[in-house]
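K.L.:
just the structure for this:
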Amino acid sequence: MRYDDSPPPPESGSSANPDRHWFTRRSTLVVGVAALAPACLAGWVLTQALSGAGPGETLPGPAPQPASHSALSPGQRDAKPGSTPSGSPSTEASTPAAAPAPVPAKGPLTGKTVVVDPGHNTGNFKHTDEIDQQVDIGTNRKECDTTGTTTNSGYMEAEFTMDVSKRLRTALEAQGAKVVLTHEAGDRAWGPCITERARIGNEANADAVVSVHADGVSAGNRGFHIILPAKVKSGAADTAKIVGPSRELGERIAGNFARTTGSAPANYLGGGTGLVVRDDLGGLNLSTRPKVFIECGNMRDAKDAAQLTSPEWRQKAAQGIADGIVGFLGG
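P.N.:
Next up is the predicted model:
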């Protein structure tokens, strides 16, 4: 056996040069290897280009085999292509939870219902035929509604009553009350009729009802007054059960209204008490719930009108009425 690289000895009987045979075989091997190298390099470059691998990257190995059907969870087995299996976190942002409904305010009027009736409607001036329809108020028949009055500058009573009524609603809701308005600004072209206004309070089973107004008498007559129901029993009118509680409601509102607004009781009726009893108002005659009207001032008197047209004063008026209702219902 030979362990060196020396050329093999010449075969016996051969006249060839042994060094030449060895050189020839070695040269042939070198040439073959040299020819094969470019082909291998070209194949590698082609493979890398087709695989998308960049410099320094390695070709991916065989793709992992999917787990067997039995190894998947029920949600994974049933999931449709592209869907998120049940029990797995979604890659999409979850939908935000709906904001909880606002919690009603708690206060002395919690569980109580108050109906606020904004007197008249700004559209009544354009619907005089409709509001002139006669309705039965028990003691007699009278107009469905009226236009209400205005200040000398044209500020409408219906604008005033709606503004104060909305402020009053806010104040009462802050005390925990459920508040129902007989109508909202712009929700109807005219009215409602006085019979419907009474019915809304009755059907709401209201603990108290207040109808907001402003008077329209001659200049020099100033101040507020509260109108209370008289005791009547005729046709659909029967006020026997509400006369007492309505007076208490009126007295509470009168005291708080005077204190909060700085307004004095009317100087032209009520004997300085600010309280007047009437039997000719359908809104009172047809009510089965404690109810009063408040005339907050005289729109035809310049000094009263200056108050009635002031947003700051209207806020005080609403608060004074609200405090009277709280005193009546909350003790």
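
K.L.:
from here on, just use CA atoms for contacts and neighbour counts.
P.N.:
OK.

K.L.:
off-centre distance for stretch 278-288?
P.N.:
36 Å (Cα atoms, centre = their mean, to the nearest Å).

K.L.:
one more, so I can put them side by side:
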Amino acid sequence: MSRRPVIAAATLALCGFGAVACGGAAGAGTSSEAAAPLRVSKEGPAHTASEAAAPAKPLTGKVIVIDPGHNGGNYKHPEIINKQVNVLTKWKACDTTGTATNDGYSEAAFNWDVSRRLTKILRARGATVKLTRSNNTGVGPCITQRAAIGNAAKADAAISIHADGAATGSHGFHVIMPKKINGPVDPVVAESRRLGITVRNAMHSGTGMAYSTYIGSKALDYRSDLGGLNLSEVPKIFIESGNMRNAGDAAKLKSAAWRQKLAESLAKGLQTYLK
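P.N.:
The predicted structure is shown next:
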């Protein structure tokens, strides 16, 4: 904000608070009477009701964990990502490299891009957002650690962003939800299903991506072999945004405009779930 000249500011102050100093006879010359003492109110400016009680943002107070699957540096460190970890139903590799389109656009890069877009939208709506990784040049974290980050944050919802690498003739997206395994995820299986269905609906209507033709029923799949789900103590889902090996899906996944639509759709689904 620019500062006005001192003389103008003083004149305004006198006109605003001292009636004698700026009376109607000011143009007749200098008054022989002393001006009344200047009195300044200690009260602040009046505020309208809308200023005093601005509506809360829709996701204020909500904690959301976003898990961008894989990592851009995983392929450089097989000795780290191939380490076996316990996911309760089996032992699995700490992490994997992920897939890619036929012309080399990596799943890790896609996951990171969508996660950043989604984070920006959710934070603008008042949510506290935590990511399981901070860039696309590192390694991991392990699938067990990804679940632990959501648990430590006591997230109201967690979502792991992925894209699939199926046969080229298969297309569409699907949502993966946990099964009961007599483990920490059991108490949140029902809420994870509700989260999954809500996000599925929002993504389908918001992006136009078809339901998966090759896995699940109406884009819903349930698994008990994913550490990110098995070890989660908070409602959590995986989204497989499309098949990177299918030409039609790949064209969408490589489009920045489509990825923005995806992020907006996921945000809508999360917000609807958290109402």
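
K.L.:
and the TM-score between them?
P.N.:
Remark: TM-score between the superposed chains equals 0.79 [TM-score structural alignment, normalised by the length of structure 2]; 221 aligned residues with a Cα RMSD of 1.1 Å.

K.L.:
onto which residues of structure 2 does the helix or strand harbouring residue 49 of structure 1 map?
P.N.:
Mapping residue 49 of structure 1 onto the secondary structure by DSSP states H and E places it in helix 18-51. On structure 2, no counterpart of helix 18-51 of structure 1 exists by TM-score structural alignment.

K.L.:
could you pull out the strands in structure 2 for me?
P.N.:
63-68, 84-86, 91-93, 128-131, 157-164, 174-178, 220-223, 236-243 (DSSP state E).

K.L.:
quick one, which of the ones you listed gets closest to residue 230 of structure 2.
P.N.:
With Cα to Cα, the closest approach to residue 230 of structure 2 among those belongs to strand 174-178: 6.7 Å.

K.L.:
please say which position in structure 2 residue 111 of structure 1 maps to.
P.N.:
Checking with TM-score structural alignment, residue 111 of structure 1 has residue 61 as its match.

K.L.:
alignment lookup: residue 111 of structure 2 to structure 1.
P.N.:
So, by TM-score structural alignment, residue 111 of structure 2 is matched to residue 161.

K.L.:
with residue 214 of structure 2 instead?
P.N.:
By TM-score structural alignment, residue 214 of structure 2 lines up with residue 268.

K.L.:
ok, now residue 245 of structure 2?
P.N.:
So, by TM-score structural alignment, residue 245 of structure 2 is matched to residue 300.

K.L.:
got a list of what that match touches?
P.N.:
Residue 300 of structure 1 is in contact with 150-152, 215-219, counting by Cα atoms under 8 Å, 6 or more residues apart in numbering.

K.L.:
ok, now which ones touch the aligned residue in structure 1 for residue 141 of structure 2?
P.N.:
Aligned by TM-score structural alignment, residue 141 of structure 2 pairs with residue 192 of structure 1. Applying Cα under 8 Å, 6+ apart to residue 192 of structure 1 gives the contacts 120, 144-145, 182-183.

K.L.:
any chance you could list what contacts stretch 70-81 of structure 2?
P.N.:
Applying Cα under 8 Å, 6+ apart, the contact partners of stretch 70-81 of structure 2 are 93-98, 107-109, 135-142.

K.L.:
pull out the buried residues from it.
P.N.:
Neighbour-count burial for stretch 70-81 of structure 2 flags 70-75, 78, 80-81 (criterion: 16 or more other Cα atoms under 10 Å).

K.L.:
repeat that for stretch 137-156 of structure 1.
P.N.:
Per 16+ other Cα under 10 Å, stretch 137-156 of structure 1 contains these buried residues: 137-139, 142-151, 156.

K.L.:
I'd like to know how far the alignment partner in structure 2 of residue 241 of structure 1 sits from residue 177 of structure 2.
P.N.:
Under the alignment by TM-score structural alignment, residue 241 of structure 1 pairs with residue 187 in structure 2. Going from residue 187 of structure 2 to residue 177 of structure 2 by Cα to Cα, to the nearest Å gives 13 Å.

K.L.:
again, but for residue 266 of structure 2
P.N.:
Residue 266 of structure 2 is 15 Å from residue 177 of structure 2, where distance means Cα to Cα.

K.L.:
then residue 185 of structure 2?
P.N.:
11 Å.

K.L.:
please apply the same query to residue 83 of structure 2.
P.N.:
25 Å.

K.L.:
who has more neighbours, these two?
P.N.:
residue 177 (27 against 13; other Cα atoms under 10 Å).

K.L.:
what residues are up against that one?
P.N.:
189, 192-193, 196, 220-223, 229, 236-238.

K.L.:
so where is stretch 16-35 of structure 2 in structure 1?
P.N.:
Using TM-score structural alignment, stretch 16-35 of structure 2 finds no match anywhere in structure 1.

K.L.:
ok, residue 96 of structure 2 touching residue 82?
P.N.:
Yes - here residue 96 of structure 2 reaches residue 82: they are 7.5 Å apart, a contact under Cα atoms under 8 Å.
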